[in-house]
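>>> Sequence below, structure please.
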Amino acid sequence: MARIVLGLEYDGRPFHGWQRQKALPTLQESLELALAQIANHPVSTQVAGRTDTGVHAAYQVVHFDTTAQRPLSAWVRGVNCLLPPAMAVRWAREVEEGFHARYSACRRRYRYLLLNRPQRPGLWAGRVGWFHPPLELQPMQEAAQCLLGWHDFSAFRAAECQAKTPVKLLTQAEVRQDGELFIFEFEANAFLHHMVRNLVGNLLFVGKGAWPASHLKTVLESCDRSCSAMTFTPDGLYFLGPRYDPAFELPEPSMLSLF
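Next up is the predicted model:
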């Protein structure tokens, strides 16, 4: 039995999220069906971070076990021939049995791309979020700093979240601007369901002047979802991948500057 790790990228729009759902196209189902054809037996995958409908991934990691003896190229080129166009395997590695795509990850990263202009996106439709009222960068940057460290993030947690604890360590919360594009960066040991989209929604309330920067700390400390702003759209959300111990010798993410 061999344990294989894959690095993936995908456009989340054609899929109803990562996890298998009855009678709906999902990323997990698409990948497992393709892998099963190459392995010639059913395949079950474990993923570093499950993404919702419409959420993209620049660097997703999965692992699976197989009794099939195949060259690593078969798990890349062969599987890619069988996957939908919006999903692709970037690389494949064989690892020790102790590796787990989810539980071996020590941190995870997300980026949200937001177009801030009066007109909705055309070329980037579905690939960026859109907010038409003008935004101020500095108040959002100031507000984001209160999120760093260990906190109970219940105020930014979806009602259906299944995480055992809402307490997470956020090590990066940054906002920068490139013309009409605002870029939100988050890194944590783990994220709650809808946490990044809720953080972005709250920061936009600060950016448009509805709240002072200090109010985000009040929302955080309330641990009350009803005190928080709306869940923002998934369109501009990208999973930038997990971080693992270098001892696993997995490829580092590349080309992330394009996002």
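
>>> all contacts plus neighbour counts: C-alpha atoms, from now on.
Fine.

>>> Going by residue numbers, what spans are helices in the stretch 1-150 of the chain?
Counting by DSSP state H, counting those that start in this stretch, residue ranges of the helices within the stretch 1-150 of the chain are 27-39, 72-73, 79-80, 137-144.

>>> need the ones you listed in CSV with mean neighbour count and distance to residue 163, can you?
Supplementary listing: those in CSV, determined by neighbours: other Cα atoms under 10 Å; distance: least, Cα to Cα, whole Å:
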stretch, mean neighbour count, distance to residue 163
helix 27-39, 20, 20
helix 72-73, 14, 34
helix 79-80, 20, 32
helix 137-144, 20, 23
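
>>> among these, which is nearest residue 165?
Across those, residue 165 has its closest neighbour in helix 137-144 (21.7 Å, Cα to Cα).

>>> Let's compare: structure for the following, please.
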Amino acid sequence: MRVALGIEYDGSSYRGYQEQPGGQTIQDELQRALAKIAATPVNVVCAGRTDAGVHATGQVVHFDTEARRPMTAWVRGVNTFLPPDIAIRWARVVPDAFHARFSAFGRSYRYLLINRPQRPGVWNGRAGWYHHPLDVSRMREAAGLLLGEHDFSAFRAADCQAKSPVKLMRRAEVKRLGDLVVFDFEAGAFLHHMVRNLVGSLVYVGQGKQPPGWVAELLLKADRRLAAPTFSPAGLYLVGVHYEPHWGLPSNEGAVETLF
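Below is the predicted model:
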């Protein structure tokens, strides 16, 4: 039997999603808790691996098990064995053909940035911070140039293992809510550090270091050395993984629109 789970977590205390020999990852904690309910080791496959310090409200995973349990056991039961900063939101039995990663046609990320002279307190670890004033209208104009299919090599980490840097960006928006600047991105898939690198370059535009059209130049030149430094992971959230309706999974759109 194959089961899909919707998960949320605060990644501040973890070394990322993917299990590592030293432990302290989301996958380690998740598999340990699932094994308690399944009474046997469980291996989970995720829709998108998140880095150290990155959060999620809409992560999706799947696992195979012979254990017959009610869906409540895979939610409330597993949650009793998880640390308080990781939680299962929902569970569904899915066809064997379903794959958390390869069945997804899109992913949505949100970056939260505190923009004020004083460093954050309550927001520490849960939002990025930039102390210089930012012009959101300029950033919004630059973000619009990211829409469509492009080579995103200028925003790709050196150790990225993706086969191609060409991605289709379906959503790239920037808005301000008081001291909070919110960046929303949706694409079929993302390169390693792509969102954090995009945010860094949009911040350069917002501060006036570069014009909005600079972002289009970066796309054309496809050179990571020309773009801004990688921004902090603290404000990055995987807020949604998108699947065709026939898989019968809950929509993550509520998480996208209501997050802060």
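
>>> quick revisit: and the helices of the stretch 1-150 of the first structure: which comes nearest residue 250 of the first structure?
The closest of the helices of the stretch 1-150 of the first structure to residue 250 of the first structure is helix 72-73. By Cα to Cα, the value is 13.7 Å.

>>> what's next to that closest one, contact-wise?
The contact list for helix 72-73 of the first structure, computed with Cα atoms under 8 Å, 6 or more residues apart in numbering, reads 92, 93, 94.

>>> So the nearest residue to residue 139 of the first structure once chain neighbours are set aside: helix, strand or coil?
Of all residues not flanking residue 139 of the first structure in the chain, residue 213 sits nearest, at 5.4 Å (Cα to Cα, 6 or more residues apart in numbering). Reduced to three states with DSSP: H, G, I helix; E, B strand; the rest coil, the structure at residue 213 of the first structure is coil.

>>> Now for residue 213 of the first structure: which residues touch it?
Counting by Cα under 8 Å, 6+ apart, residue 213 of the first structure makes contact with 139, 140, 142, 143, 206.

>>> quick one: contacts for the second one?
Applying Cα under 8 Å, 6+ apart, we find residue 140 of the first structure in contact with 175, 203, 204, 206, 207, 213.

>>> Go through the residues you listed and flag which are in strands.
residue 175 (DSSP state E).

>>> Burial check on the nearest residue to residue 148 of the first structure once chain neighbours are set aside, number of neighbours?
Nearest in space to residue 148 of the first structure, with sequence neighbours left out and distances taken as Cα to Cα, 6+ apart, is residue 170 at 5.1 Å. A total of 20 residues lie near residue 170 of the first structure under the criterion other Cα atoms under 10 Å.

>>> Quick check: which element contains residue 170 of the first structure?
strand 167-178 (DSSP states H and E).

>>> Mean distance of that strand to its aligned residues in the second structure, please.
When the second structure is superposed, strand 167-178 of the first structure averages 0.5 Å from its matched positions, counting by mean Cα distance after the TM-score superposition for the first structure.

>>> for the helix or strand just after that strand, packing partners?
Along the chain past strand 167-178 of the first structure, the next helix or strand (assigned with DSSP H and E) turns out to be strand 181-188. The contact analysis (3 or more Cα pairs under 8 Å, 6 or more residues apart in numbering; DSSP states H and E) places strand 181-188 of the first structure against strand 107-115, strand 167-178.

>>> returning to what we had before: possible to save the contacts of residue 213 of the first structure as TSV with distance to residue 101 of the first structure?
Supplementary listing: the contacts of residue 213 of the first structure in TSV, determined by distance: Cα to Cα, whole Å:
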residue	distance to residue 101 of the first structure
139	37
140	33
142	34
143	32
206	36
